[in-house]
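>>> predicted model and sequence follow; I will ask about them next.
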Amino acid sequence: MKLKKMNLLFILVPLLLIALFKLYPVLIAIVESFFTGRIGEDRIFSGFSNYANMFSDPVFWKSLNSTLIFNIFINPIQIIAAIILALMLNTKFKGVRLIRTIMYFPVTISVTTSAVIWDLLLDPNRGLVNAILKAMGLPAQPFFTSDSQAMLSIIILASWKGIAYWMMFLMAGLQGVPANVYEAALVDGSNTFITTFKIVIPMIKRSILFVVVSDTISNLLMFSPMYLITKGGPNKSTNVLMYEAYKSTFAYADYGRAYAYVVVLLILIFIIVGVQLKAMRSED
């Protein structure tokens, strides 16, 4: 009986923490999205007015478009690159540990520092990248100051920082694949390509699913590079939903609008993650 109570206690504690730090904020966001009122003012129940105003605002649709474009490109780039690097660095060769350390180095740098580094590198006038391009006889590029290149530049920045992070989770999954699996495949005459895609990758499907879902959520909520470098510009080309929610809170002091943006973002996350889970669901 005491053992059952202890087991129940171990289950209840994390469930309470999840409810407190995950479910409660979501509930607050949903409830508060039906109220209007700025800092220092009384809150007024306004029903769906925040959503009506949001859906009729061109800024919302531009932010939604920027969010979808950002995630459509960055998620496959990060996941595919992470899988390839994990497979390459899971093998044993001289210097592999040093290479792993070097690859993981961007993860250890804070988001703010990363943004400053890339802002300097891609500066259209004094940046190192444009200096190299000019030395090669190529024209300088505007990067973060261009409507057409700003989002791509942020994708490069975020990928540089994120790929190695997700690579480590996949390498952990690869470390769990028994050595006799590779030996059996070799005995059966399987080549590296078939062994990788027909045997190894299916065996780390749970790790891949975790990376896919976590990476998607992380990128849907990302706004730091947009805030630190582009301020959502130029011409709102990098003004994602999360950044607009941030501005609604701290720039406009309009909590109702901010919560409405957050709720829409949560719904978007649930839909995309739900599709991913269904698409990658194991038969067992």
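All right, it came through fine. Residues are numbered from 1 along each chain as shown.

>>> CA atoms for contacts and neighbours, from now on please.
Noted.

>>> find the nearest non-adjacent residue to the residue positioned nearest the centre of the chain, please.
With distances taken as Cα atoms, centre = their mean, Asn219 lies nearest the centre of the chain, 2.4 Å away. In space, and not counting its chain neighbours, Asn219 is closest to Asn71: 6.5 Å by Cα to Cα, 6 or more residues apart in numbering.

>>> got another, please set it beside the one above:
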Amino acid sequence: MSAVAAQAIPQTRRWWTTRRRGHAIALLFVIPALVNFAVFRYLPILAAIRSSLWQYSLLGGYGQFIGLQAYIRMLQDPIFWKSLQVTVAYVVTKVPAQIALSMGLALFLARENRFAAVVRSAIFAPVVSSIVVVSVIWGLMYHVQLGLINSIITSVGLPRIAFISNPDLALAAIVIMMVWKEIGFSMIILMAGLKGIPDMFYEAARIDGASGWQQFLGITLPLLRRVLMFVVVTQTIFSFQVFVPVYTMTHGGPLDATKVIVYYIYQNGFLFQDMGYAAAMSTLTLAILLVVSAVQMRLLRSEVEY
């Protein structure tokens, strides 16, 4: 028996190696995040999918099982398609504009000096500001009669502009506000990526006579593809989920010009008490985001190592 025990101890020690001990310690640190995702992300998603198959409201609870009727109704709902169209227009307007401006700011402010640090802090300040407060302030600035922007416009002799009460301008007004609000986040991420590119590549390019534009296209962009992928994917997801500015400034108007998909989901779930239909739209929106994100990651992935 003692010989068997003596052989078992080394086997146990060989199984519990330093590498496995490190994996176990890492898992202990990851468990809280996994629990958070399971409780506050994955379980609500499964609950939403289940709710989409039933007649369900917050006040009445679960009613009759309806299967895929909510999805069929959604495909025949013109307001749903209108809200999806508005959301896509918002995303394809805001995301490219924000990334282009943040790239320019990152390139300009990447240098280390006191002026650049102050400007970086000023640009990043809106990111940590309350979106509700920002939306209210910008709504006041956009006011036709009393707004700051129209006061500046009329001071130079131009007519007043109805930004958020004009169906042709309301969505653009929200895009401008959200680009101002979130450009600091993209700028900081891109600046971190720029600082990770070794200077020797630029020095070699300058020796070969490459211009600044050629260095940007041949060095900066290829080596920033992974960072750009992160920025593009996250900003696309955030933009698809826009809600507070619409709720605070326009309530989906005028003439549904700013009724994005999340606001329409909110209306059905909380105002019309049709949570099952809202859950069906949420499920389809999640599927659209997964597909769009997969395509973006496929197109922007990079094999470049440095």
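Here it is on my side, so go on. Predicted model only: the values in this text are computed from it and were never measured.

>>> please work out the TM-score for the two chains.
The TM-score (TM-score structural alignment, normalised by the length of structure 1) is 0.94; 284 aligned residues with a Cα RMSD of 1.8 Å.

>>> what's near enough to touch the alignment partner in structure 1 of His23 of structure 2?
Mapped onto structure 1 by TM-score structural alignment, His23 of structure 2 lines up with Asn7. Contacts here follow Cα atoms under 8 Å, 6 or more residues apart in numbering; on that basis Asn7 of structure 1 touches nothing.

>>> Asp232 of structure 2 touches Val95, doesn't it?
Not Asp; residue 232 of structure 2 is Val. Yes - counting by Cα atoms under 8 Å, Val232 of structure 2 touches Val95, with 7.2 Å between them.

>>> returning to what we had before: the match of His23 of structure 2 and Val13 of structure 1: what is the separation?
Going from Asn7 of structure 1 to Val13 of structure 1 by Cα to Cα, to the nearest Å gives 10 Å.

>>> again, but for Lys161 of structure 1
Lys161 of structure 1 is 33 Å from Val13 of structure 1, where distance means Cα to Cα.

>>> more neighbours: those two, which one.
Lys161 (22 against 11; other Cα atoms under 10 Å).

>>> what's the more buried one aligned with over in structure 2?
Using TM-score structural alignment, Lys161 of structure 1 pairs with Lys181 in structure 2.

>>> mind checking what secondary structure the corresponding residue of structure 1 for Gln214 of structure 2 has?
With TM-score structural alignment as the criterion, Gln214 of structure 2 lines up with Ile194 in structure 1. Secondary structure, DSSP: H, G, I helix; E, B strand; the rest coil: Ile194 of structure 1 is helix.

>>> what's the local residue count around Ile194 of structure 1?
12.

>>> matching residues in structure 1 for the lengthiest helix in structure 2?
Ranked by residue count under DSSP state H, the longest helix found in structure 2 is helix 78-109. Across structure 1, the stretch matching helix 78-109 of structure 2 (TM-score structural alignment) is residues 58-89.

>>> distance of the nearest residue to Phe73 of structure 1 once chain neighbours are set aside from Leu15 of structure 1?
Closest residue to Phe73 of structure 1 apart from its sequence neighbours, by Cα to Cα, 6+ apart: Ile155 at 7.8 Å. From Ile155 of structure 1 across to Leu15 of structure 1, the span is 35 Å (Cα to Cα).

>>> tell me how many other residues crowd Leu133 of structure 1.
Counted with other Cα under 10 Å, residues neighbouring Leu133 of structure 1 total 13.
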